[in-house]
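Enquirer: sequence plus predicted model, see below.
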Amino acid sequence: MKNVFCFTFLIKKLLLVSFFGLGYIYCTAQHEFTKSVVIDSIAIDNGESFALYLPSSYNKDEPSPIIFVFDPAARGTTGLTPFLNVSEKYNYIVVCSNNSKNGPLEQNLEIANRLFNYVFSNYSIEESNMLVAGFSGGSRLATTIAVLTNKFSGVIACGAGFSSVPSHTPSTQNFSYVGICGNEDMNYNEMLKNKGFLQRLNFSSTLFTYNGDHKWPPNEQVNRAFRWLQNKKIKDSVLISQNFELDFNEAEAFYNSGEFLFSAEVYDRILASYKGFVPLNEVNEKYSSLINSKAYKKEYKSLQDALAQEGKISKRLFDRLYGDFLFPEKVNFSWWKKELNKLEKLNADGSFQLKKMVSRIRFNLFAAVYSRKNARLHNSSSEQISLSNKLQKLIYPN
């Protein structure tokens, strides 16, 4: 007889999450769907639904690993798409809620709870091999779920870090945390800071950065993250050596193309991931030579200078933005045009890192302005909504 695996929320003054029991549920009336095809809407009894992908190797009679995905705009199929390759390669079921989206945390946790209960009741799930992933606000939700339950083996956090609630921050939990973030993403600086924070805690974590902005990462970035997660579990020396070769070649390719920050990031991850498994003398030498080179130091300093400037500019712009939303009838649009023109000049005449910085600031402003029209997040007046529309056109004229 199979054990029962149950997920439930208990909400009092603070939200608490607990798992009861061990093992998994196997339901004799378990649904059967076509494998290797995205099913965009599987109905849950209360009218909610989720998107589903079953890999070609799926067997309803055996427990399967699973990835629960959360998209900030409740786009189930969109949330599944970055994980289709790893689903097939590593045999993961992938599900993504069609209802969870940016908004009150309690509502999203309740939606997640109903999704979990349905999936655990209808699919045979491998308890020790569950991942939770998300993008932007969905990333913050995914990390919160992993922290509060401590029942997931890993988190794939794309384009955003933790929620603003301190108790939702990883600390002593057992899961591995992998961040993925483009260097034009508005949350890039946040993800860099989170990386340092988790390293100081000796938390099992890493961060993959790439040339990109605030959107779901492409498949190749998810593949990189999965390789790192799999290295945390596998004992096969042949597979570890193969993964090492892939990572080493990646670091070399970045170096040869002059992308020294990316190369150093990969070398650093190799040294942390493969210690005790493969000889690392050559990697140590290459990494040391790289980070002590003039080219790397110049690019690193350029990044740090851009991040410092980003903080100052963002504070000035957001202080003004918050004040303008308090008094939307008194907004000085000439001030905004002047400040946005300054950004455009930096973008035209600045260094590579300054151009990335401008992209981050511009999108961050746009996201803040756009969110004011989200009734789940703000109770905005008609004047504030009108201001949002006007500022959006100034930030992105085209």
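Expert: It's in.

Enquirer: going forward, measure contacts between C-alpha atoms and count neighbours the same way
Expert: Noted.

Enquirer: mind naming the longest helix for this structure?
Expert: helix 294-326 (DSSP state H).

Enquirer: and the next helix or strand past it?
Expert: helix 333-349 (DSSP states H and E).

Enquirer: one step back: in the longest helix of the chain, what's buried?
Expert: For helix 294-326, burial by neighbour count (16 or more other C-alpha atoms under 10 Å) applies to Y296, E299, Y300, S302, L303, A306, L307, E310, S314, L321, D324, F325.

Enquirer: for stretch 153-167, same thing?
Expert: S153, G154, V155, I156, A157, C158, G159, A160, G161, F162, S163.

Enquirer: so which of those are in strands?
Expert: Counting by DSSP state E, the buried residues of stretch 153-167 place G154, V155, I156, A157, C158 in strands.

Enquirer: which one is V95 nearest to, not counting chain neighbours?
Expert: Nearest residue to V95 in three dimensions, chain neighbours excluded: L52, at 4.6 Å (C-alpha to C-alpha, 6 or more residues apart in numbering).

Enquirer: is it true that that neighbour lies in a strand?
Expert: Yes - per DSSP: H, G, I helix; E, B strand; the rest coil, L52 lies within a strand segment.

Enquirer: and the comparison structure, right after this:
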Amino acid sequence: MKPIIVSLFLFLAAIACGQTSYTKGRIIDSIAVIGSENETFALYLPTTFSTEKPAPIVIVFEPAGRGKVGLSPFIKAAEKYGHVLVCSNNSRNGPYDRNFSIADRLFKHLFSQFTIDPEQVFLSGFSGGARLATSIASLSDEITGVIGCGAGLAMQPGNMPYNSNFLYAGICGTRDMNYSEMLELMPLLARLKFNKTLFTFDEGHRWPPEEKMLEAFDWLYVALHKKGTVALDGDTLKNLYLSNYEKAMDKLKNEEVLGAFEDLNRIHESFGSSYHLDSISQRITTVKGSPAYKKAFKERNAALVTERKLTALYFERMNSEFKAPETAAMNWWKNAFKKLNKQFSKGGPETKRMIQRLRFKLFASLYERTSPNLNPNEQEKQKNYSLALRELIKETTPEDYLR
């Protein structure tokens, strides 16, 4: 990881030695990384891009190394804020040392070929790419903010952000297998004195939609305005406030009380120093005291408790059978999935989301076990066990889960 820190320190302090001309306003899928062997990245230059001034940059890590896919959710935000967008085609879920080396070469290329604003260097990623982005930011003092999508921190203790001060915006679907992890991440970051927030949307484990990504960047730029890093004029700040308020009110009208409460608290934290927000404070109190909020909050908490218990039960059994595939009892799993299906059909919205998260969590773990990139030494019996259980999960998944 050390080379990345050195690269950023050297190149962010320097003026780029030369900039190649690229077409603006469209994704260019495969640009060769200087000094690498067959490494490429996808690039998007906003229509307002100019070589005459330093540009903000968002460097994205896509878990399957699909550069074009990784850049697509960022286009609206790039056009609004002028970001250069970059996504590696080679960094993917796998060993951190390998991905650090790929990132190092990519950083060297970018900061030698583009004039980058050192106070607007953002990292982002989805799933394992989010963990990688946060790891790099945690090991460098040069990152402005991280947008972590669908996953939180890296699992390695050495990559944790104990002494970091970057902004953190998490985005996660409420049906995402890592939803509970992202909820638990917020109080941890609060204890570490982070300026952080979490955006949610009602879908599964996927890249966020463009509108949700734009909301995250709006939050980041209000935070940078408060720090004095960037300047937002009065009209821009007012429009951002009104836009956030309207979205919160729309959620209340649609009885999405948990989402509305999330938005109202973020409005109060983001704009409280700019406006008198007594009405927002009162609205937060009213929503929190409402029967609808209390019911939804209770149901979500109960679902999270059940999810933790079932996750521990299922993973203990799966890990045991994985070590000794000859002991696998597929009938036990069939009965377990039948019980989940009954719970799904009878349960409320939070129960349904929980069961979707749980089944995908199992499927994703089995997928990782059969991935040659992540587990190159897996034995044939273990591989067959993982494949068989994956197929059983797919066979026993009702169509309703996919709606």
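Expert: Ah, there it is. The model shown is predicted, which means the values in this text are computed figures rather than measured ones.

Enquirer: ok, the residue nearest to V95 of the first structure touching V38?
Expert: Yes - L52 of the first structure sits in contact with V38 when judged by C-alpha atoms under 8 Å, with a separation of 5.9 Å.

Enquirer: spell out the residue ranges of the helices in the stretch 151-300 of the second structure.
Expert: Along the stretch 151-300 of the second structure, the segments classed as helices by DSSP state H, counting those that start in this stretch run 179-191, 210-227, 234-253, 257-271, 278-289, 291-323.

Enquirer: could you save those helices as TSV and add columns showing distance to Q113 of the second structure?
Expert: Output for the helices of the stretch 151-300 of the second structure, formatted as TSV (distance: least, C-alpha to C-alpha, whole Å):
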stretch	distance to Q113 of the second structure
helix 179-191	34
helix 210-227	25
helix 234-253	32
helix 257-271	35
helix 278-289	46
helix 291-323	47
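
Enquirer: F277 of the first structure versus the spatially most central residue of the first structure, what's the distance?
Expert: Nearest to the geometric centre of the first structure sits C158, at 1.6 Å (C-alpha atoms, centre = their mean). C158 of the first structure is 28 Å from F277 of the first structure, where distance means C-alpha to C-alpha, to the nearest Å.

Enquirer: can you check Q230 of the first structure too?
Expert: 14 Å.

Enquirer: next one: I111 of the first structure
Expert: As defined by C-alpha to C-alpha, I111 of the first structure lies at a distance of 42 Å from F277 of the first structure.

Enquirer: the two - which one has more neighbours?
Expert: Neighbours of I111 of the first structure and F277, each counted by other C-alpha atoms under 10 Å, are more numerous for I111; the result is 18 against 12.

Enquirer: the more buried one -> the second structure?
Expert: Under the alignment defined by TM-score structural alignment, I111 of the first structure is paired with I102 of the second structure.

Enquirer: the residue nearest to its match when sequence neighbours are not counted: what secondary structure?
Expert: Once flanking residues are discounted, I102 of the second structure sits nearest to S91: 6.3 Å by C-alpha to C-alpha, 6+ apart. S91 of the second structure falls in the coil class when you classify it by three-state DSSP.

Enquirer: just K352 of the second structure next, same as before
Expert: Recorded secondary structure, K352 of the second structure: helix (three-state DSSP).

Enquirer: and the equivalent of it over in the first structure, what does it touch?
Expert: If you follow K352 of the second structure across to the first structure using TM-score structural alignment, you land on K355. By C-alpha atoms under 8 Å, 6 or more residues apart in numbering, the contact set of K355 of the first structure is L346, N347, A348.

Enquirer: buried subset of the residues you listed?
Expert: Taking 16+ other C-alpha under 10 Å as the criterion, what is buried in the contacts of K355 of the first structure is N347.

Enquirer: show me which of the contacts of K355 of the first structure is closest to N281 of the first structure.
Expert: Taking C-alpha to C-alpha as the measure, N281 of the first structure lies nearest N347 of these, at 40.9 Å.

Enquirer: now that closest one: how far from N284 of the first structure?
Expert: On the measure of C-alpha to C-alpha, N347 of the first structure and N284 of the first structure end up 36 Å apart.

Enquirer: and for T81 of the first structure?
Expert: According to C-alpha to C-alpha, T81 of the first structure stands 36 Å off from N284 of the first structure.

Enquirer: if we can go back for a sec, so which of the contacts of K355 of the first structure is the closest to E339 of the first structure?
Expert: L346 (10.9 Å).

Enquirer: which residue in the second structure aligns with the closest one?
Expert: Match for L346 of the first structure (TM-score structural alignment): Q343.

Enquirer: what does stretch 21-41 of the first structure contact?
Expert: Contacts for stretch 21-41 of the first structure (C-alpha under 8 Å, 6+ apart): 2-6, 49-56, 58, 60, 63, 76-77, 88, 98, 120-127.

Enquirer: so what would you say the end-to-end distance of it is?
Expert: 29 Å.

Enquirer: off-centre distance for that stretch?
Expert: Computed by C-alpha atoms, centre = their mean, to the nearest Å, the chain-centroid distance of stretch 21-41 of the first structure equals 25 Å.

Enquirer: go on, stretch 138-157 of the first structure?
Expert: 10 Å.

Enquirer: before we move on, what about stretch 377-392 of the first structure?
Expert: Using C-alpha atoms, centre = their mean, the offset of stretch 377-392 of the first structure from its chain centre is 28 Å.

Enquirer: can you pull the buried residues of it?
Expert: S380, Q384, I385, L387, S388, L391, Q392.

Enquirer: quick check: closest non-adjacent residue to whatever residue of the second structure lines up with the fourth one.
Expert: The pairwise alignment with the second structure assigns L387 of the first structure to Y385, based on TM-score structural alignment. Taking C-alpha to C-alpha, 6+ apart, and ignoring the residues beside it in sequence, Y385 of the second structure has P325 as its nearest neighbour in space, at 6.1 Å.
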